[in-house]
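1. Here's a sequence, model it:
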Amino acid sequence: MGMGIDIRNRLARRAAEEIQSGMVVNLGIGIPSLVPNHLPANINVMFHAENGITGMGPSPARGDEDENLCNAGGFPVTLKTGGSYCDSAVSFAMIRRGRVDITVLGSLQVSERGDLANWIVPGKKVPGMGGAMELAQKAKKVIVLMNHCDKAGNSKLLRECTMPLTARACVDLIITELAVFQVTNEGLVLTEIFAPYDVADIANKTECEFTISQKVRQIPY
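-> This next block holds a predicted model:
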């Protein structure tokens, strides 16, 4: 079952809460690309793309696209005042040097230790790993936005990932349509629950163990 646009925006809105003014933020393709739509106007952020942009603005209106200006996923973008371009070598140097404060990524699976598997479904063609390997290792905070279960109903939160890993023990925060988990040295901690779900719903759909925070935030519609 695919995700409705409202649920996708719900996840993006929660991820946007992690972003503060002055940050450099890298967004993956898919749900993460919706995050800028949910930032308050007073938050000033430089969005970074691996292909060499720092300071991406909102998506252009149809007809206003610049054919030479796109993000790492190939989608048209705009540039904010004060934004800049560089080649992808410099862009990756920014990532590897730890200059990216937050990366928001989609994922196929995440383990209870925060291992990330998000670059290939075995047997399917992909364009490559892209910047995910560097971002997962070097961004100061790694946030994953994903469906709680795959199309077959299997949990994407696992004791051990079964798909090839992008990076080990790198994820800090997991946001699904059911809940928000912090990844700690002791494993996953459930910190927030989206209405209308409860702990039993989440436990039913989570393959790995998790602990429950003493204070759990309920997120209304």
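
2. hey, let's count contacts and neighbours off CA atoms from now on
-> Noted.

3. Okay, now stretch 119-137: how far is its last residue from its first?
-> 14 Å (CA to CA, to the nearest Å).

4. Okay, buried residues for it please.
-> 119-120, 131-137 (16 or more other CA atoms under 10 Å).

5. Quick one: distance of the helix of greatest length in the chain to the chain centre.
-> Longest helix of the chain, by residue count under DSSP state H: helix 5-16. Distance of helix 5-16 from its chain centroid, counting by CA atoms, centre = their mean, to the nearest Å, is 11 Å.

6. I'd assumed A89 was in a helix, is it?
-> Yes. Under DSSP: H, G, I helix; E, B strand; the rest coil, A89 falls within a helix.

7. what about it, neighbour count?
-> 12 (other CA atoms under 10 Å).

8. got it, and the one 4 residues further on?
-> Summarising burial for A93: neighbours were counted as other CA under 10 Å, giving 13.

9. please give me the structure for this one as well, since I'd like to look at both together:
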Amino acid sequence: MLRRLPTREELAARIAEDIPEGAVVNLGIGAPTLVANFIPEGREIIFHSENGMLGMGPAPSARRLDPDLINAGKQPVTEKAGAAYFHHADSFAMMRGGHLDLCVLGAFQVSEHGDLANWSTGQPGAVPAVGGAMDLAVGAKEVYVMTDLFAKSGEPKLVDKCSYPLTAPRCVKRIYTGHAIFDVTPHGFRVREIFGGLSPLDLEARTGLNLHD
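-> Here you go, the predicted structure:
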């Protein structure tokens, strides 16, 4: 058990540890893109970017920065040996056709049934379209979520039922937060790993959920 809460980079490295050898993976916009920087040495993971790249590498150093090499969030990336480029439509065909082993997405809310809400809070000025998140959530064989356990307002992001517009129902397998890692099970959220010296009872008190350990 980590006796303190992990940094965002440490959480990304923890996710990277759980990605199996040879997996084809898409990383959602935002914090999930950090995962590409922490793949354990010697492990082959093939990263897909929805803007048309397979074989994406980690973020570049200032000396290696190429403005033509970007991910879907317009962040600079590198290319691995054997990287391929293709039309946007082909990229979405890969996503929708079940060719991705795993995707790591951010979230506004995840329900105990694995429902994902990550594209809009429904508030004025919110993001106007779902983008590729819906295709990833239903097309990838497994969906991991990387997010804070609590919103800036203090409300928990893990809920019994999502109140925000859904991206996809019953798609999330695991949630990585700075307080704990949770699996989605038929009986609700199960605590897989916990940080900062907290207990499942502490998390239940703060989230209002019934958690399994």
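
10. Once they're superposed, tell me the TM-score.
-> Scored against TM-score structural alignment, normalised by the length of the second structure, the superposed chains reach a TM-score of 0.92; 208 aligned residues with a CA RMSD of 1.6 Å.

11. hmm, back to that, heading C-terminal from the longest helix of the first structure, find the next helix or strand.
-> Toward the C-terminal end, the helix or strand that comes next after helix 5-16 of the first structure (DSSP states H and E) is strand 24-27.

12. Just tell me the aligned range of that next one in the second structure.
-> Aligned by TM-score structural alignment, strand 24-27 of the first structure falls on residues 24-27 of the second structure.

13. For the matching stretch, give me the average deviation versus the first structure.
-> Average distance, stretch 24-27 of the second structure versus aligned residues of the first structure after superposition (mean CA distance after the TM-score superposition for the first structure): 0.5 Å.

14. How far away from the center of its chain is that stretch?
-> 9 Å.

15. contact partners of that stretch?
-> Identification of contacts with stretch 24-27 of the second structure by CA atoms under 8 Å, 6 or more residues apart in numbering yields 33, 35, 45-50, 99-105, 136.

16. of the buried residues of stretch 119-137 of the first structure, closest to A152 of the first structure?
-> Nearest to A152 of the first structure out of these is I120 (CA to CA; 17.2 Å).

17. Can you verify that closest one is assigned to a strand?
-> No. Applying three-state DSSP, one finds I120 of the first structure to be coil, outside a strand.

18. quick one: the residue of the first structure most remote from its centre from T78 of the first structure, how far?
-> Ranked by distance from the centre of the first structure (CA atoms, centre = their mean), the top residue is G63, with 28.4 Å. Counting by CA to CA, the separation of G63 of the first structure from T78 of the first structure is 13 Å.

19. Please, where are all the helices along the first structure?
-> Going by DSSP H, the first structure shows helices at 5-16, 88-96, 132-138, 199-204.

20. which other helices and strands contact the first one?
-> Helices and strands touching helix 5-16 of the first structure, by 3 or more CA pairs under 8 Å, 6 or more residues apart in numbering; DSSP states H and E, are strand 141-145, strand 173-175.

21. how near is E41 of the second structure to L102 of the second structure?
-> Here the distance between E41 of the second structure and L102 of the second structure works out to 20 Å (CA to CA).

22. Among these two, which residue is more densely surrounded?
-> More neighbours surround L102 than the other of E41 of the second structure and L102, with 23 against 6 (other CA under 10 Å).

23. thought the more buried one was touching G22?
-> No. L102 of the second structure is beyond contact range of G22, at 11.0 Å (criterion: CA atoms under 8 Å).

24. any residues in contact with both of these two?
-> Overlap of the contact sets of L102 of the second structure and G22 (by CA under 8 Å, 6+ apart) is empty.

25. Could you pull up the residues touching Q218 of the first structure?
-> 192-195.

26. What is the nearest of the contacts of stretch 24-27 of the second structure to P67 of the second structure?
-> Nearest to P67 of the second structure among the contacts of stretch 24-27 of the second structure: S49, at 15.6 Å, using CA to CA.

27. Number of residues surrounding the closest one?
-> Using other CA under 10 Å, S49 of the second structure has 23 neighbouring residues.

28. how much space between it and F182 of the second structure?
-> For S49 of the second structure, the distance to F182 of the second structure - CA to CA - is 26 Å.

29. F38 of the second structure too?
-> 21 Å.

30. Run a quick neighbour tally on the aligned residue in the first structure for F47 of the second structure.
-> Under the alignment (TM-score structural alignment), F47 of the second structure maps onto F47 of the first structure. F47 of the first structure: 23 surrounding residues under other CA under 10 Å.

31. ok now the longest strand seen in the first structure, how far from the chain's centre?
-> Ranked by residue count, the top strand of the first structure under DSSP state E comes out as strand 210-219. Strand 210-219 of the first structure has its average C-alpha position 21 Å from the chain's average C-alpha position, going by CA atoms, centre = their mean.
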